[in-house]
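> with the sequence up front, the predicted model follows.
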Amino acid sequence: MNKLSSVSLNHSNEMVAKVPEITLYFWIIKLLTTGMGEVTSDYLFEKLNPFISAPLSVLIFAAAMVLQFKARRFVPGIYWLVVVMVSIFGTMAADVVRVGLGVPYMVSTIFFIVALAAVLITWYSKEKTLSVHSIFTRRREVFYWLTVLTTFALGTAAGDMTATSMHLGYFSSGVLFAILLAVPALGYWLLGFKEIFAFWFAYILTRPVGASFSDWLSVAHSGGGLGLGKGAVSLVLTILIVILVVFRGGTAAQSVKLETDAA
């Protein structure tokens, strides 16, 4: 095989993934989106009739998802718009289970743990990998976003459970989950945790961390917060997300080879 053919073959075996590189900026933006989605969902429920805000959020979420699936490459604005809408939609899903159906946070947390486990087990049984470096088929992309959506709902329920049902308050709840968030990071660097396990472990925990601290900033003093207001906190977090996505490109796309990663 000549050099030109070899280069052509290598090029054909690679494509740009539709998910970003996992960098420090990725985790910062992810944390900001979790907090923004939490307070924005609550703000919409307070300021708009739920029969208006809920369908509107679902409509925007669906439109963003269509754009993401239609894109042929990683587009920072589209990708992070989907994450933001997943954050808002995931919060609403958890709140509907708790407020609308009257299900205790403990029960809803367990439910979403089971749901997440079911998604991950099905994903692995079909694809033999849970690696975000291998999102280059439509089915894997579907599994990826199902996992992301379920982690947001789980994180919302878990954060509310510790803050309210367990009476830790929003700040203490945020500190608790921040400490737990250090486990996969230290485990990966010091204890040899598998990359895929450490990633999803951390991904799940970013939700209650961001949501707990954003609630602490936004809720009134009587509710254990600083009373800055949901609208103000949501606006500031949105601006920070936009700045990072625009000036950092939402973190660069990653090149992946068309091969199955070992989990």
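Cool, the structure landed. Residues are numbered from 1 along each chain as shown.
> switch to C-alpha atoms for all contacts and neighbour counts from now on
Will do.
> those strands in the stretch 1-150 of the chain, which residues are they?
Along the stretch 1-150 of the chain, counting by DSSP state E, counting those that start in this stretch, strands occupy 14-20.
> would you list every one of the helices in it?
Listed in chain order, the helices of the stretch 1-150 of the chain (DSSP state H, counting those that start in this stretch) span 3-12, 24-47, 50-70, 76-95, 105-127, 138-160.
> could those helices be laid out in CSV, adding mean neighbour count and distance to S172?
Listed next are those as CSV, based on neighbours: other CA atoms under 10 Å; distance: least, CA to CA, whole Å:
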stretch, mean neighbour count, distance to S172
helix 3-12, 10, 50
helix 24-47, 21, 16
helix 50-70, 15, 29
helix 76-95, 24, 20
helix 105-127, 17, 17
helix 138-160, 23, 10
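> dump the ones you listed to a markdown table, plus distance to S222.
Formatted as a markdown table, the helices of the stretch 1-150 of the chain follow (distance: least, CA to CA, whole Å):
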| stretch | distance to S222 |
| --- | --- |
| helix 3-12 | 59 |
| helix 24-47 | 17 |
| helix 50-70 | 24 |
| helix 76-95 | 21 |
| helix 105-127 | 21 |
| helix 138-160 | 16 |
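> for G187, which of those helices is the nearest?
Nearest of those to G187, taken as CA to CA: helix 24-47 at 16.7 Å.
> how far off strand 14-20 does that closest one point, in degrees?
Here helix 24-47 runs at an angle of 40 degrees relative to strand 14-20 (axes from the mean of the first three to the mean of the last three CA atoms, to 10 degrees).
> give me the helices and strands touching helix 24-47, please.
Secondary-structure packing of helix 24-47 (3 or more CA pairs under 8 Å, 6 or more residues apart in numbering; DSSP states H and E): helix 50-70, helix 76-95, helix 195-218, helix 230-248.
> which among those helices is found nearest to T109?
It's helix 76-95; of these, that one is closest to T109 (CA to CA) at 8.7 Å.
> residues in contact with the closest one?
Under the criterion CA atoms under 8 Å, 6 or more residues apart in numbering, residues 18-20, 33-34, 36-38, 40-41, 54, 57-58, 60-61, 64-65, 67-68, 108, 148-150, 152-154, 156-157, 245-246, 249-251 lie in contact with helix 76-95.
> out of the helices and strands packed on helix 24-47, flag the one nearest V256.
From the helices and strands packed on helix 24-47, taking CA to CA, the stretch that ends up closest is helix 195-218, at 15.2 Å.
> try it against this one:
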Amino acid sequence: MPITDVTPSSVTNAWSKVPEVTIYFWVIKILATTVGETAADYINITLGLGLQSTTLVAVILLAVTLAAQFMVSRYIPALYWWTVLLISVTGTLITDNLTDVFGVPLAMSTAVFSIALIAVFTAWYATERTLSIHSIRTRRREAFYWLAILITFALGTAAGDLIAEKLAVGYAASLGIFAAIIALIAIAHYVLRLNAVVAFWAAYIVTRPLGASLGDLLTQPRDSGGLAFGTTVTNVVFLVVMVALVAFLSVTTIDRVEQRAPGEVRR
């Protein structure tokens, strides 16, 4: 599967719009997925804004942030991860609305989001001939990228709640299951030579329900299988760590992929 196939006619930005996949990437991704779960609950329930009002605020913030993300010419850590965080919150709220407002069963939501994600990946590859995040240098590829990420967050929320709550597996056990799946994906990639692009997206999808299970485990009451730390403490701690890591990456630039297409002039 090619990862650098950019033709001169399709290039609108010779610089990568996404970070290099390092250990920092995965740590911040899990932090963002966890906060996406807990922040949605905090605003909706703790602050009492309500599910629909919370969703409206999140969608507006996400629309503004995505507009800014598309306007910049290269990867900016603070903007990129703020976008991921807002998509995490929005994805959670999409599933929560389907479940709590429209009464859509979690099994159906999980199935529909799975089909939608497959459709996006199919259209993306059919159009661009690559799903590699190292190729995100055109607006069309970036649009596919963010759409896929939004669906992974909604899917992960539905799948996580389905397994932990509907199937009564529990938050701790669900966390262990998803962690084991990610470990198997890593083994498949590093030992069995699973394609890097396939391994990345598989791990990316599973980190969402892992983060959702972690968030619920930390915040839910003890009689519901949680540790009862509450959404306020969890959000503050995770956000502080996330901001510190993003600041570190902004200063060191160690996750910046300054790649150009062959023959292209840097701009």
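Arrived safely. Note that the structure is a prediction, hence the values are computed from the model and not measured.
> superpose the two chains and report the TM-score.
Here the TM-score for the pair of chains, by TM-score structural alignment, normalised by the length of structure 1, is 0.91; 248 aligned residues with a CA RMSD of 1.6 Å.
> adding distance to L168 of structure 1, write the helices and strands packed on helix 24-47 of structure 1 out as a markdown table.
Compiled in a markdown table, these are given as follows (distance: least, CA to CA, whole Å):
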| stretch | distance to L168 of structure 1 |
| --- | --- |
| helix 50-70 | 28 |
| helix 76-95 | 19 |
| helix 195-218 | 11 |
| helix 230-248 | 20 |
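> R140 of structure 1: which of those is closest?
Here helix 50-70 is closest among the helices and strands packed on helix 24-47 of structure 1 (CA to CA), at 11.4 Å.
> which helices and strands does that closest one pack with?
Against helix 50-70 of structure 1 (3+ CA pairs under 8 Å, 6+ apart) you get helix 24-47, helix 76-95.
> same thing but at 10 Å, please
With contacts taken as 3 or more CA pairs under 10 Å, 6 or more residues apart in numbering; DSSP states H and E, helix 50-70 of structure 1 sits against helix 24-47, helix 76-95, helix 138-160.
> can you put those helices in CSV and add distance to G229 of structure 1?
Compiled in CSV, those are given as follows (distance: least, CA to CA, whole Å):
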stretch, distance to G229 of structure 1
helix 24-47, 9
helix 76-95, 17
helix 138-160, 18
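> among these, which is nearest L190 of structure 1?
Of the helices and strands packed on helix 50-70 of structure 1, nearest to L190 of structure 1 by CA to CA is helix 24-47, at 17.9 Å.
> on that earlier part again, nearest to F171 of structure 1, of the helices and strands packed on helix 24-47 of structure 1?
The nearest among the helices and strands packed on helix 24-47 of structure 1, by CA to CA, is helix 195-218 at 5.7 Å.
> from T156 of structure 1, how far out is G210 of structure 1?
Using CA to CA, to the nearest Å, G210 of structure 1 is found at 10 Å from T156 of structure 1.
> if we can go back for a sec, for I179 of structure 1, find the nearest of the helices of the stretch 1-150 of structure 1.
That would be helix 138-160 among the helices of the stretch 1-150 of structure 1, by CA to CA, at 13.5 Å.
> still on that earlier bit, F112 of structure 1 is nearest to which of the helices and strands packed on helix 50-70 of structure 1?
Minimum separation from F112 of structure 1 across these (CA to CA) falls at helix 138-160, 5.1 Å.
> in structure 2, what range does the very next helix or strand once past the closest one match?
Next along the chain after helix 138-160 of structure 1, taking DSSP states H and E as the criterion, comes helix 169-190. Aligned by TM-score structural alignment, helix 169-190 of structure 1 falls on residues 170-191 of structure 2.
> run the chain-centre distance for the matching stretch.
Put simply, stretch 170-191 of structure 2 sits 17 Å off its chain's centre (CA atoms, centre = their mean, to the nearest Å).
> swap in stretch 22-38 of structure 2?
Taking mean C-alpha positions (CA atoms, centre = their mean), stretch 22-38 of structure 2 and its chain are 8 Å apart.
> nearest residue to S173 of structure 1 in space, please, no chain neighbours.
Spatially, and ignoring its direct neighbours in sequence, S173 of structure 1 is nearest to A163 (5.4 Å; CA to CA, 6 or more residues apart in numbering).
> might you report the residue contacts of that neighbour?
Residues near A163 of structure 1 by CA atoms under 10 Å, 6 or more residues apart in numbering: 157, 169-174, 208, 212, 215-216, 224.
> rerun that using 6 Å as the cut-off
169-170, 173 (CA atoms under 6 Å, 6 or more residues apart in numbering).
> quick one: which of those has the most company?
If you count neighbours using other CA atoms under 10 Å, the busiest of the contacts of A163 of structure 1 is Y170, which has 27 neighbours.
> what residues in structure 1 pair up with stretch 76-91 of structure 2?
So stretch 76-91 of structure 2 sits over residues 75-90 in structure 1, by TM-score structural alignment.
> stretch 241-249 of structure 2: average distance to aligned residues in structure 1?
Stretch 241-249 of structure 2, aligned to structure 1 and superposed, deviates on average by 0.7 Å (mean CA distance after the TM-score superposition for structure 1).
> quick one: buried residues of that stretch?
Within stretch 241-249 of structure 2, the residues scored as buried using 16 or more other CA atoms under 10 Å are 242, 245-246, 249.
> quickly check those for the two that are furthest apart.
Using CA to CA, the two most remote members of those are M242 and L249, lying 10.7 Å apart.
> compare the helices and strands packed on helix 50-70 of structure 1 and give me the one nearest A115 of structure 1.
That would be helix 138-160 among these, by CA to CA, at 7.1 Å.
> that closest one vs structure 2, average distance?
Helix 138-160 of structure 1 sits 0.4 Å off on average (mean CA distance after the TM-score superposition for structure 1).
> neighbouring contacts of that helix?
Helix 138-160 of structure 1 is contacted from outside by 86-87, 90-91, 94, 105, 109, 112, 116, 135, 204, 207-208, using CA under 6 Å, 6+ apart.
> just give me the closest of those to L191 of structure 1.
For the contacts of helix 138-160 of structure 1, the residue nearest L191 of structure 1 by CA to CA is I204; the value is 19.6 Å.
> distance check, the nearest residue to the closest one once chain neighbours are set aside against V209 of structure 1.
Excluding the flanking residues, the one nearest I204 of structure 1 by CA to CA, 6+ apart is T151, at 5.3 Å. Note on T151 of structure 1: its distance to V209 of structure 1, by CA to CA, is 12 Å.
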